[in-house]
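1. dropping the sequence and predicted coords here.
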Amino acid sequence: MRYFAQQLKRAHYKVCSLNYASLGQSVEAVFTQTTTQINACIANASKVHFVGHSLGGLVIRAYLQNNPRVFNGNTLGNVVLIGTPNKGSELANHLNGSWLMHIAGGVSQSLITGSKSLGNTINELDIDLGVIAGTKASPLTQHYFKGKTMAWCL
């Protein structure tokens, strides 16, 4: 995302990259950290665009759900989620219950699929939303899955 942020800066956007730890953290702790950072970044902004990768997309969805004032006065611009586990992650399912997932903490554990998945506990937003997803498997994880992965958009 660093390269992408540089390109946005070159296009004269003010870019704020969030800095948060997710390993060993609770979902609530991450949302508290990121809400503080987003609020500081968007203070006095006339238009706010959001781009999030993976967990960052869920952070954005939760922020917009919990901070409806961003919608006031047409300040909300484009929202794009890249590779966001909106319905959970099959990899998280595979690792669920393992020592690795225990160490990873609440955020990682919340990425399982199903009704308790973090993405499924965040309300759907009534906004235009772009989702970029792919079907190419990662060489590190492809042996956990059979068949092709489907890409879908919200």
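-> Looks like it came in fine.
2. every contact and neighbour count from this point should use C-alpha atoms.
-> OK.
3. now residue 78, nearest residue through space, not along the chain?
-> The shortest distance from residue 78 to any non-neighbouring residue, by CA to CA, 6 or more residues apart in numbering, is to residue 49 (4.8 Å).
4. please, which helix or strand holds that neighbour?
-> Under the criterion of DSSP states H and E, residue 49 resides in strand 48-53.
5. what are the buried residues along that strand?
-> Residues of strand 48-53 classed as buried: 48, 50-53 (neighbour count, 16 or more other CA atoms under 10 Å).
6. as a markdown table, the residues you listed with distance to residue 130 would be great.
-> A markdown table is the format used below for these (distance: CA to CA, whole Å):
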| residue | distance to residue 130 |
| --- | --- |
| 48 | 15 |
| 50 | 10 |
| 51 | 9 |
| 52 | 11 |
| 53 | 12 |
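7. and here's the other structure:
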Amino acid sequence: MTRCLATLSIFVALVGCSTPSPINTQYADQTVVIIHGLSKSERNMNTVKQGVMAAGFSACMVDYSSVWATFEDVLESVDQQVDQCAKETKHLHFVGHSLGGLLSRAYLDDPDNQATKQKLGRVVMIGTPNHGSPLADKHANRWYAGIVGEVPRSLTSDDQGFSQQLPTPDYSLGIIAGTSHYIVTNHLFNGPNDGLVSVESTQLANMTDFIELDVGHMAMPHDEQVIHQVIHFLLNGEFEH
């Protein structure tokens, strides 16, 4: 019972656009859209925002409610905010943590957003379950799964999972995977993982670059080495290996 409750709390953790105001203005005409993960808020990505602004980019935070929400509501909210972020910038980059990476993919795949996609520069995904998560598989059909809404249940690795509905990205994409697992969830994985997402699940066939870091899933948006690699990819189109 204790293990069940612990893994449920971590499962929930898996899954407004602010005015850009960069610390320096070297890349002020390039806006980085920053999207948080499941059950979090834009505050969870403040360290990422500070990092990209210190590097000279403009930053635009996307906020959405993912618990007790429909996926349609989430996608609509993200679309509206990204559209606003894109209005007054020449180049647009994306940085998404966990579910935020999938929402970046969904936005860029939408035919209605192709004009905005013409401004696209680079995309970084941090701990994103691009092929679902066994943690979602374990809890998706339990009686309590519906309590938190349909979004967490969509992160399964089967054919019904949200990630399986998205096409393979066709843009410059850097993927960061964590390898610091959690004791209460490690038994669900067959290989390296960050506690919520396996290293294998983060990867996509045509990713531009990939790097593994010894960080846990929930710590990734606040980790110094993660932020360093995000900035390095945005500036150079590759990670620092």
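-> Received it, and whenever you're ready, just let me know what you need. Model, not experiment: these values are computed from the prediction.
8. hang on, the earlier thing: ok now do the corresponding residue of the second structure for the residue nearest to residue 78 of the first structure, which residues does it touch?
-> Structural alignment (TM-score structural alignment) places residue 49 of the first structure against residue 93 in the second structure. The neighbourhood of residue 93 of the second structure, defined by CA atoms under 8 Å, 6 or more residues apart in numbering, consists of 30-33, 120-123, 234.
9. one more time with 7 Å, if that's ok
-> 31-33, 120-123 (CA atoms under 7 Å, 6 or more residues apart in numbering).
10. how about residue 52 of the second structure?
-> Residue 52 of the second structure sits in contact with 59, 231, where contact means CA under 7 Å, 6+ apart.
11. recalculate using a threshold of 8 Å.
-> 32, 58-59, 231.
12. now the equivalent of it over in the first structure: how far from residue 102 of the first structure?
-> Aligned against the first structure by TM-score structural alignment, residue 52 of the second structure finds its counterpart in residue 8. Distance of residue 8 of the first structure to residue 102 of the first structure, computed by CA to CA, to the nearest Å: 37 Å.
13. report the central residue of the first structure.
-> For the first structure, the residue sitting closest to the mean C-alpha position, by CA atoms, centre = their mean, is residue 57 at 2.0 Å.
14. so where does it fall, helix or strand?
-> Residue 57 of the first structure is part of helix 55-66 when elements are defined by DSSP H and E.
15. what sits up against that helix?
-> Against helix 55-66 of the first structure from outside (CA under 8 Å, 6+ apart): 31, 34-35, 50-52, 70, 80-82, 84-86, 118-119, 122-123, 125.
16. show me the strands in the first structure, by range?
-> Along the first structure, the segments classed as strands by DSSP state E run 48-53, 76-82, 130-132.
17. of the ones you listed, which approaches residue 39 of the first structure most closely?
-> Comparison of those against residue 39 of the first structure by CA to CA identifies strand 48-53 as nearest, at 11.0 Å.
18. tell me, the lengthiest strand in the second structure lands on which residues of the first structure?
-> When the second structure is parsed with DSSP E, its longest strand is strand 27-35. Per the alignment by TM-score structural alignment, strand 27-35 of the second structure matches no residues in the first structure.
19. taking helix 99-109 as reference, get the angle to that strand.
-> Here strand 27-35 of the second structure points in a direction 110 degrees away from that of helix 99-109 (axes from the mean of the first three to the mean of the last three CA atoms, to 10 degrees).
20. angle of strand 27-35 of the second structure against strand 120-126?
-> 40 degrees.
21. report the buried residues of strand 27-35 of the second structure.
-> Result for strand 27-35 of the second structure [16+ other CA under 10 Å]: buried residues 27-28, 30-35.
22. what do you get for stretch 174-192 of the second structure?
-> 174-182, 185-186, 188-189, 192.
23. now the end-to-end length of it.
-> OK, stretch 174-192 of the second structure end separation, CA to CA: 19 Å.
24. ok, residue 44 of the first structure to residue 62 of the first structure distance?
-> To residue 62 of the first structure, residue 44 of the first structure is 21 Å away according to CA to CA.
25. more neighbours, those two?
-> A count of neighbours by other CA atoms under 10 Å puts residue 62 above the other of residue 44 of the first structure and residue 62, at 20 against 9.
26. that one pairs with which position in the second structure?
-> Looks like residue 62 of the first structure aligns to residue 106 there (TM-score structural alignment).
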